[in-house]
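Enquirer: predicted model follows, preceded by the sequence.
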Amino acid sequence: MVYVEIFRSTPLLVQLLFWYVGVIAALPAIQDAAPLGDLGYLTNRGMHLTWIFPTETGRALTWWLLGGVIVGMAVAWFRRRQLERAGAPGSGAIAGVAAFALVVIVGFLVALSTSAMPAATTYELRRGDRGTLFEDVNGNGAFELNTDRPLAYVPITLFGADGQVIATGMTNGDGGFRFVDLPAEATRLEWTTPTPLVISEPQRQGFNFNGGISVTPEFAALLLALVVYTGAFIAEIVRAGINAVSKGQWEASRALGLTTGATLRMVVLPQALRVIIPPLTSQYLNLVKNSSLAIAVGYPDLFNVSRTIVNQTGAEVQGILLVMATYLSFSLITSLFMNWYNKRVSLVER
């Protein structure tokens, strides 16, 4: 209740500035980055986190993931129907997750056994410490952005003129690489075939981090403010919806021998959703529109980008209409989905 009252009563703009100026800006600089164990680092330039990326040999995993989602949803649906016909408690979620994991594991093993680098793989080395690893589509030996395909997250090794190893690392998502403070200029590069997935950890190089995933301070402040602010309203909506179900429903379910979890899932929530969904729809619509406050901390959201386009082109009316149409589209999609779900969970009465 304290969390709900504090964050629900504080204006969103005030919370946004608090997270940006009072919390994130007060974090240490990159030179004194606060470690998060194996997860990454916190700095006043944002969060630098360890992340899992698909490599050049893991492109097919996207289709396996999509297939795993479809198979998992189908298995969970069939399992839930089976439990309902048998009158047994359960949701089928465990069976669905197991099916999804099985499909993904099979896909990973298939990708691992068939992984191979393109035959036309080559590199472009510049200044002895940076360059690009790419598939030379046109065979001219030079990297052309719109023609050649960069190879992402591939392990590489740099060699000096004497043939000694001077650095090891990994290409980034754009196929590029850059090293800082090398003992000598690199003259040659070798690469190895990567696994379908790779764990990329952020490493400090010079005045920035390389590797992993970086979250800008503006986006982090916007995310924290929207989550905390909207979460307070949603928590109150869910609490009110559950309290709207009479205590007699709880007592009747206990008399039938149902556990607390089964009571919530099979008795209380189906009735509470009729009260929860309509105000929850309004909160999701507010969440979409509140994201426009990102301009207060300089995050380049849709509104901010539209102002830049207007300043460069002078098409102010068209820019504003485009922003209005975009927000309207998001709102309509959210409203249509929530209205469909509201009809789906509503109890049919005669």
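Expert: Good, I have the coordinates.

Enquirer: C-alpha from now on. contacts and neighbour counts both.
Expert: Noted.

Enquirer: ok, which stretches of this structure are helices?
Expert: Remark: helices assigned in the chain by DSSP state H are 2-9, 12-17, 61-86, 93-113, 217-243, 247-255, 260-263, 269-290, 302-313, 316-345.

Enquirer: okay, the ones you listed in TSV with mean neighbour count next?
Expert: Shown next, in TSV, are the helices of the chain (neighbours: other Cα atoms under 10 Å):
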stretch	mean neighbour count
helix 2-9	13
helix 12-17	18
helix 61-86	17
helix 93-113	18
helix 217-243	19
helix 247-255	13
helix 260-263	15
helix 269-290	17
helix 302-313	15
helix 316-345	14
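
Enquirer: to T195, which of those helices lies closest?
Expert: helix 93-113 (6.2 Å; Cα to Cα).

Enquirer: take a look at this one as well, against the first:
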Amino acid sequence: MNADQAAQWRGDDKRLAARRRRNRIRYHATQFAIVGIAILLVALFAVAVKDGLARHGIKFSFSFLGNAAGFDISEGRTFAIGEDSWPSFVGFTSNLSIAQAFVTGIVNTIKVAVLAIILSTVLGTLLGVGRLSTNWVVRNLCFWCVEFVRNTPLLIQLVFWYFAVVLHFPPIATAAKFYGIVISQQGLYLPALVWQGGDSPYAIALGAVFLVALAGAFVEKIRPFRWACIVALVAVPAIMLLTGIMELDFPVASKFKASGGTSISPEMAALLLAIVFNSASYIAEIVRGSIDALPKGQWEASASLGLDRRSTVNDIILPQVFRVVLPSFGNQYISLTKNTALGIAIGYPDLFNVYGTIANQTGHSLEGIVIVMISYLILSWIISAVVGWADRRMARQGAMR
């Protein structure tokens, strides 16, 4: 290679780099222009709506959020700033603001959504695996459960769980008790962990260790450190219980009410049951279809290695399935979260139900529905981001293996 050829190659590299830089700038400029046009269109639409309302004597403003609510919410907590200027989590009362009422509705929605996501994932996976069981009874039982639930409307299922099941629980005087759990018409009462450490430096340090271990168990890539975090997640709560920093508070039922522990209202119990069973039926089909899509050689190879069916499913099939089904799970989780709005049918004070009360009290229905739509949009974005992060993480781990 002579000096002229080397100089020509360096010139070609520079021109190629400049072309790539121009293409990258053009790409980002186009994206920013599209986003800017979209924001401009939304702003123009908002101004047009505001002017149209003003011509009819209707004021579009969010200033009403600071007014006192003037109504109670049957359950739920919200954020409030106390005398020490620190935010605290308190029960909602009528003297709190309308903004705090919206927060209560959002908290109630998140509470149901998170529990339903966890429970429906576990139940749906079991049903999906059961659909492929070699046991005729288990296979057909799972099949008919999935088919029945998927082919009936969720609203009808919700009404069934509330009026035919939950409201027929025994009264509190004769409530069913099972290992510290109290089941009655007034709700479901569960044992709860109660913080007794106060502001003790030792207690705060243990709490900080637990939070760090929790983050490390999900984020840490080095396996020995991850296992150390998992061990800390088990050891730290045990130490807190043994030293009295945390106590397990069991519910106690009397003739008229139950006290202690934590409670789940009948409305929340019915909504949770309906959403869990409905979502689990769809998740079961996702899992079953993904297992069927795997090559049959996976089963044959595991059988040739002497693995039984349970070991094959747990160690070979499901790890591959979960790398494939996470995007579909994410769609189902978003749908599940939006379905919590059906709680209005049985009086559960979720975000949409609270909005209805606020709209009737204040007349600001348009402003309220904007808040509700943005809230559901943000919740959906959060779920998409978490599922996307988990999907990318599992993909990297699969590539490294």
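Expert: Received it, and whenever you're ready, just let me know what you need. Treat the numbers as computed from the prediction; the structure is a model and nothing was measured.

Enquirer: how about TSV for the helices of structure 1, with distance to E190 of structure 1 added?
Expert: Shown next, in TSV, are the helices of structure 1 (distance: least, Cα to Cα, whole Å):
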stretch	distance to E190 of structure 1
helix 2-9	54
helix 12-17	47
helix 61-86	25
helix 93-113	20
helix 217-243	36
helix 247-255	66
helix 260-263	56
helix 269-290	47
helix 302-313	41
helix 316-345	46
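
Enquirer: minimum distance to A29 of structure 1: which of the ones you listed has it?
Expert: Per Cα to Cα, nearest to A29 of structure 1 of the helices of structure 1: helix 217-243, 12.3 Å.

Enquirer: show me what that closest one is packed up against.
Expert: helix 2-9, helix 12-17, strand 46-49, helix 269-290 (3 or more Cα pairs under 8 Å, 6 or more residues apart in numbering; DSSP states H and E).

Enquirer: what does it correspond to over in structure 2?
Expert: Aligned using TM-score structural alignment, helix 217-243 of structure 1 spans residues 266-292 in structure 2.

Enquirer: with structure 1 superposed, average distance for that stretch?
Expert: Compared with structure 1 after fitting, stretch 266-292 of structure 2 has a mean deviation of 0.9 Å; criterion: mean Cα distance after the TM-score superposition for structure 1.

Enquirer: ok now that stretch, how far from the chain's centre?
Expert: 14 Å (Cα atoms, centre = their mean, to the nearest Å).

Enquirer: likewise for stretch 171-190 of structure 2?
Expert: Distance, centroid of stretch 171-190 of structure 2 to centroid of chain: 27 Å (Cα atoms, centre = their mean).

Enquirer: ok, now stretch 189-207 of structure 2?
Expert: 25 Å.

Enquirer: same question for stretch 296-315 of structure 1.
Expert: For stretch 296-315 of structure 1, the distance to the chain centre is 24 Å (Cα atoms, centre = their mean).

Enquirer: what stretch of structure 2 does that stretch fall on?
Expert: Using TM-score structural alignment, stretch 296-315 of structure 1 pairs with 345-364 in structure 2.

Enquirer: would CSV of the helices and strands packed on helix 217-243 of structure 1 with distance to A221 of structure 1 be doable?
Expert: CSV is the format used below for these (distance: least, Cα to Cα, whole Å):
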stretch, distance to A221 of structure 1
helix 2-9, 15
helix 12-17, 6
strand 46-49, 9
helix 269-290, 13
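
Enquirer: right, and those - which one's nearest L189 of structure 1?
Expert: Of these, the one closest to L189 of structure 1 (Cα to Cα) turns out to be strand 46-49, at 27.4 Å.

Enquirer: helices or strands up against the closest one?
Expert: Going by 3+ Cα pairs under 8 Å, 6+ apart, strand 46-49 of structure 1 lies up against strand 40-43, strand 213-215, helix 217-243.

Enquirer: which one of the ones you listed lies nearest to Y284 of structure 1?
Expert: Between these, helix 217-243 lies closest to Y284 of structure 1; by Cα to Cα that is 8.4 Å.
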